[in-house]
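Visitor: Quick one, fold the following:
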Amino acid sequence: MTATIDAPRSPYAQTKRGVNWEKWGWIYMRASGIMLVVLIFGHLFVNLMTGTGISQIDFGFVAGKLADPFWQIWDTLMLWLALIHGANGMRTLVNDYVSRPGTRRLLHGALAASTVVLLVLGTLVIYTFDPCPAGADPSLVASFCEGL
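Guide: Below is the predicted model:
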């Protein structure tokens, strides 16, 4: 008795002319994974190991980090790489396990829409965060904002 393995169900596994998006997705996953390891461990080291450790993390600490252009770029890279990395992984799962084309298109659309919304909102938070908004009630803002 011999066992046979069925071909993958994904219609995207077929060879086509033009850009090989599956290959570039595979390469992106490897490159972004390496970059994310560096970014995430750097983030954890600065937040948990330097200074007074975890006890230093409060609103003022986060506000100070988000005021520094270096950390804005660092956090933006982490956000974009992680979200696109995760969305690409979910896209691969959808391709592997969803056999109906209509359902696959719907899931890919939902995945793309949610990724775009999260990227836009996350990027806006990183670059527009203001811990001391002008005209705010002094009782509602951080203690270091008093005097504005």
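Visitor: CA atoms for contacts and neighbours, from now on please.
Guide: Fine.
Visitor: Is T15 in a helix, a strand, or coil?
Guide: Secondary structure for T15, judged by DSSP: H, G, I helix; E, B strand; the rest coil, is coil.
Visitor: Number of residues surrounding it?
Guide: 8 (other C-alpha atoms under 10 Å).
Visitor: One more: H85?
Guide: Count around H85 with other C-alpha under 10 Å applied: 20.
Visitor: Let me know the secondary structure of it.
Guide: H85 is classified as helix under three-state DSSP.
Visitor: Next, the second sequence, to be compared with the first:
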Amino acid sequence: MSNSAIASPRDKYRRTTLTRGNFELWGWLFMRVSGVILVVLIFGHLFVNLMVDGGINRIDFAFVGGKLSSPFWQTWDLLMLWLAMIHGTNGVRTVINDYAERHATRVVLKSLLAIGFTITVVLGTLVIFTFDPCPANSPAELLPTICEAR
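Guide: Down below sits the predicted model:
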């Protein structure tokens, strides 16, 4: 064994391989910040849905339709969806990096993760912004009571 294989402890550290830069640092910071924001969003969501004004007994199609008609609740739900999905996807990506030993396995798992993330976020966003509890030209007897005001 030659002495050149082991650097002196007093030598300045130099990376010898390509690194990912600050991506992992930003991912780590994002997890902490998004976790705190998600706690506020989720407990606010639960409080409004389960505790305020009659609690769980008032949750029905009309309640959900009314909430999804409000720009405030659309924004709230959109933030919850996006932050939760990015937060969870980043966490699963980290687990894949830690436990998938083969490069091909990591590529397949991360691809499946990206596909699942994309489908869920796109469909969830579409539901939040396109949900209409009172579709036009629908028979009146099939519409919920909140549609009578139209």
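Visitor: how about the helices of the second structure, start to end?
Guide: For the second structure, the helices defined by DSSP state H occupy 23-50, 61-67, 71-99, 103-130.
Visitor: Take those and lay them out in a markdown table including distance to L143 of the second structure.
Guide: Formatted as a markdown table, the helices of the second structure follow (distance: least, C-alpha to C-alpha, whole Å):
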| stretch | distance to L143 of the second structure |
| --- | --- |
| helix 23-50 | 23 |
| helix 61-67 | 10 |
| helix 71-99 | 22 |
| helix 103-130 | 17 |
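Visitor: Of all those, which one comes closest to R150 of the second structure?
Guide: helix 61-67 (13.1 Å; C-alpha to C-alpha).
Visitor: Outside of that closest one itself, which residues are in contact with it?
Guide: Helix 61-67 of the second structure is contacted by residues 73-74, 131-133, 144-146 when judged by C-alpha atoms under 8 Å, 6 or more residues apart in numbering.
Visitor: Just put those in TSV and tack on distance to I42 of the second structure and neighbour count.
Guide: Formatted as TSV, those follow (distance: C-alpha to C-alpha, whole Å; neighbours: other C-alpha atoms under 10 Å):
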residue	distance to I42 of the second structure	neighbour count
W73	12	15
Q74	14	17
F131	21	14
D132	24	13
P133	24	18
P144	27	14
T145	28	13
I146	26	14
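Visitor: Looking at the helices of the second structure, which is nearest to P139 of the second structure?
Guide: Of those, nearest to P139 of the second structure by C-alpha to C-alpha is helix 61-67, at 16.6 Å.
Visitor: Which two of the contacts of helix 61-67 of the second structure have the greatest separation?
Guide: It's Q74 and T145 that sit farthest apart of those, by C-alpha to C-alpha, at 21.0 Å.
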